[in-house]
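J.: here are the coordinates; sequence isn't available:
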């Protein structure tokens, strides 16, 4: 009988390494990248502890004046400031070391394209937003999705065996997974996990740029909108067992 252990840290760090590989072609746990790992851990733990309040503050920002929410809002603002400083430092470092002929990762590629096209938006601010999405939001959602997939696979051993068999047959025990790998069953299981356990049930808030009408509903300019994604993914009218993978 093996010992119980918590997968969260392993999954978070492995997905962080993937995201970091995309952005700066390094691992989060490489020497010199400790600040990135600390930031990612801070974001993930923040979601775990106060995720509901994060959503509440997005929907109703005036809630930050409530005494019970004030400290959470303060922590969020401090985290944002630390994240901005961290990403600005990363951008400055990559800009100093930039070789326009051999861009190394997403940051370098962005800087090269920005120099070529000279767009009107502020370079560092836009790049900082991309990095937040990849390193913070991308890591948390990806690691959470993997955890839920593992839960469902444990509950459904027959599905788990089919996933295992397809991976062994197509990729192999020593093979390297590729985006174009022919694994339709594995892809279907992942999509079902997305559907059953909607990680962002309200999606990302959007704001209208002008007055508009959608399906007969008038939406005024500068109105913040949310989508009820879970209601779409778990409709009992179209699915016999909407909560089952």
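T.: Yep, it's here. Remember, it's a predicted structure, so these values are computed and weren't measured experimentally.
J.: going forward, measure contacts and count neighbours with C-alpha atoms only.
T.: Noted.
J.: so where do the strands sit in the chain?
T.: 206-207, 212-214, 217-219, 224-225 (DSSP state E).
J.: what's the single longest helix in the chain?
T.: In the chain, with assignment by DSSP state H, the single longest helix is helix 67-97.
J.: how distant is stretch 56-72 from the center of its chain?
T.: Relative to the mean C-alpha coordinate of its chain, stretch 56-72 is positioned 23 Å out (Cα atoms, centre = their mean, to the nearest Å).
J.: and for it, what are the contacting residues?
T.: 50, 53, 73, 205 (Cα atoms under 8 Å, 6 or more residues apart in numbering).
J.: picking up where we left off before, out of the strands of the chain, nearest to residue 238?
T.: Judged by Cα to Cα, the one of these that comes nearest to residue 238 is strand 212-214, at 23.1 Å.
J.: re the thing from before, tell me which of the contacts of stretch 56-72 fall in helices.
T.: 50, 53, 73.
J.: adding another structure so you can compare the two:
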């Protein structure tokens, strides 16, 4: 056993190394350093690659080369560099990953987020058009958000009245946020006590929140080596079960489909399939698209909101200032129309999004042509990662980047000011389709939670640190707080 551990350690050391050297083209990238025992030099690379790469970027700059296994990666950590890269036509291709496709899809890149070429262009165009038809950007969708927010507030009231004031908050927003997205899928919503749905969310979390997924996807041989092989098999088993649930849903909705009654995205997809017999509209493409929606609903929004409650409990003066601003505006319930009158509240939501960075690294890309970034030439065929976590903490731009300071988004007159360095949904041509939905819903749910409830630390359940956990997406550690209804 001891010999096996030594062999495994040496193998991982060989797989994970930082490379120096010259990149083809007229310029050199900053050297990413080298160490013969990289696991000792940066032991967090396997569990927290985004944090390890952030640590390195502080030393080596916003454009650096990192060796991961047998591959060399270019890591971008500054807004201008990410902007330059993302706006290029040569940056839109995702890195092919057989391991990822086995787990997430059907052994090939499908859905809206991860395919390339004609499939991606056609499905993204169809997605944008369909979401507009379903009310995105219109008052009808805001009405649904407001109704779901009221349901959420009522559920919290019932919870503290029947089960006590100590409430577990790290997963509290999963179902309210999923209901916003799922209402677009087939005009249905889930009950907050739906245990089967909670199990499905846990299945997805076993994939998106698994810290070893990044290394498994980047270094395929790891899937054959314990303990990574056990992680791979467990994640794939859960995702296969989840895909089965989505297939059953598609079968059911197909049987009920009527062209004259379009209930949501599924029906629009089925309608388009009747006009287009190409593989772009097969069942498996729809199933993976639903998984894209599901992860967006139960993942990015809900974990940002959970971080919001954690930060607000740790910084009660911020929560008080948000409440006072809303209360002084005479608002019993906050709508999007109130946003211009609530600059500190909007600044707080922006600061939560910055520090949470629930999508720490945008889906990796492979360049299809040379791209000049930050004065360096990234040649065709290069593997590139955009470290959003590092960008949101980049000390070249942010003063005291690790501190929770909503004031950084206020001007000298106390008005809210945007900052282009906050890009929690990625940037450029492959930016998340649901950005506006997520931004608006996060603002509404956070503002109304602070307006309706006061959150405080329980002596019996001390709060964890704000260090995140997870993998492809990240969220707060498990935590519970005392929740009391305001007058």
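T.: Great, that's in hand. Given the structure is predicted, the values throughout are model-derived calculations rather than measurements.
J.: related to what we said a few turns ago, now the buried members of the contacts of stretch 56-72 of structure 1.
T.: Buried members of these, counted by 16 or more other Cα atoms under 10 Å: 53, 73.
J.: how about the contacts of stretch 56-72 of structure 1 in JSON lines, adding distance to residue 149 of structure 1?
T.: Converted to JSON lines, the contacts of stretch 56-72 of structure 1 look like this (distance: Cα to Cα, whole Å):
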{"residue": "50", "distance to residue 149 of structure 1": "23"}
{"residue": "53", "distance to residue 149 of structure 1": "25"}
{"residue": "73", "distance to residue 149 of structure 1": "31"}
{"residue": "205", "distance to residue 149 of structure 1": "26"}
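J.: Tell me the one among the contacts of stretch 56-72 of structure 1 nearest to residue 133 of structure 1.
T.: residue 205 (14.2 Å).
J.: Burial check on the residue nearest to that closest one when sequence neighbours are not counted, number of neighbours?
T.: Among residues not flanking residue 205 of structure 1 along the chain, residue 226 sits closest, at 5.2 Å (Cα to Cα, 6 or more residues apart in numbering). Neighbour count for residue 226 of structure 1, taken as other Cα atoms under 10 Å: 13.
J.: Might you report the residue contacts of whichever residue in structure 2 pairs up with residue 226 of structure 1?
T.: Using TM-score structural alignment, the partner of residue 226 of structure 1 in structure 2 is residue 385. Listed by Cα under 8 Å, 6+ apart, the contact set of residue 385 of structure 2 reads 73-76, 361-365.
J.: now residue 385 of structure 2: how far from residue 211 of structure 2?
T.: 17 Å (Cα to Cα, to the nearest Å).
J.: same check, this time on residue 392 of structure 2
T.: In terms of Cα to Cα, residue 392 of structure 2 sits 20 Å off from residue 211 of structure 2.
J.: Between the two, which is the more surrounded one?
T.: Each of residue 392 of structure 2 and residue 211 has its neighbours counted (other Cα under 10 Å); residue 392 has more, 26 against 21.
J.: What sits closest to residue 182 of structure 1 if chain neighbours are left out?
T.: residue 170 (6.9 Å).
J.: May I ask you to confirm that the one you found is in contact with residue 184?
T.: No. Using Cα atoms under 8 Å as the test, residue 170 of structure 1 is too far from residue 184 to be in contact (10.6 Å).
J.: Give the residues shared as contacts by those two.
T.: Joint contacts of residue 170 of structure 1 and residue 184 (Cα under 8 Å, 6+ apart) do not exist.
J.: got the residue ranges for the helices in structure 1?
T.: Under DSSP H, structure 1 gives helices at 8-24, 34-59, 67-97, 106-117, 123-131, 138-155, 157-170, 184-196, 229-233.
J.: Tell me how far the strand or helix carrying residue 14 of structure 2 lies from the chain's centre.
T.: Here residue 14 of structure 2, judged by DSSP states H and E, is contained in helix 2-15. Remark: helix 2-15 of structure 2 is offset 33 Å from the chain centroid, using Cα atoms, centre = their mean.
J.: Also stretch 17-24 of structure 1?
T.: Taking Cα atoms, centre = their mean, the mean C-alpha location of stretch 17-24 of structure 1 is offset from the chain mean by 13 Å.
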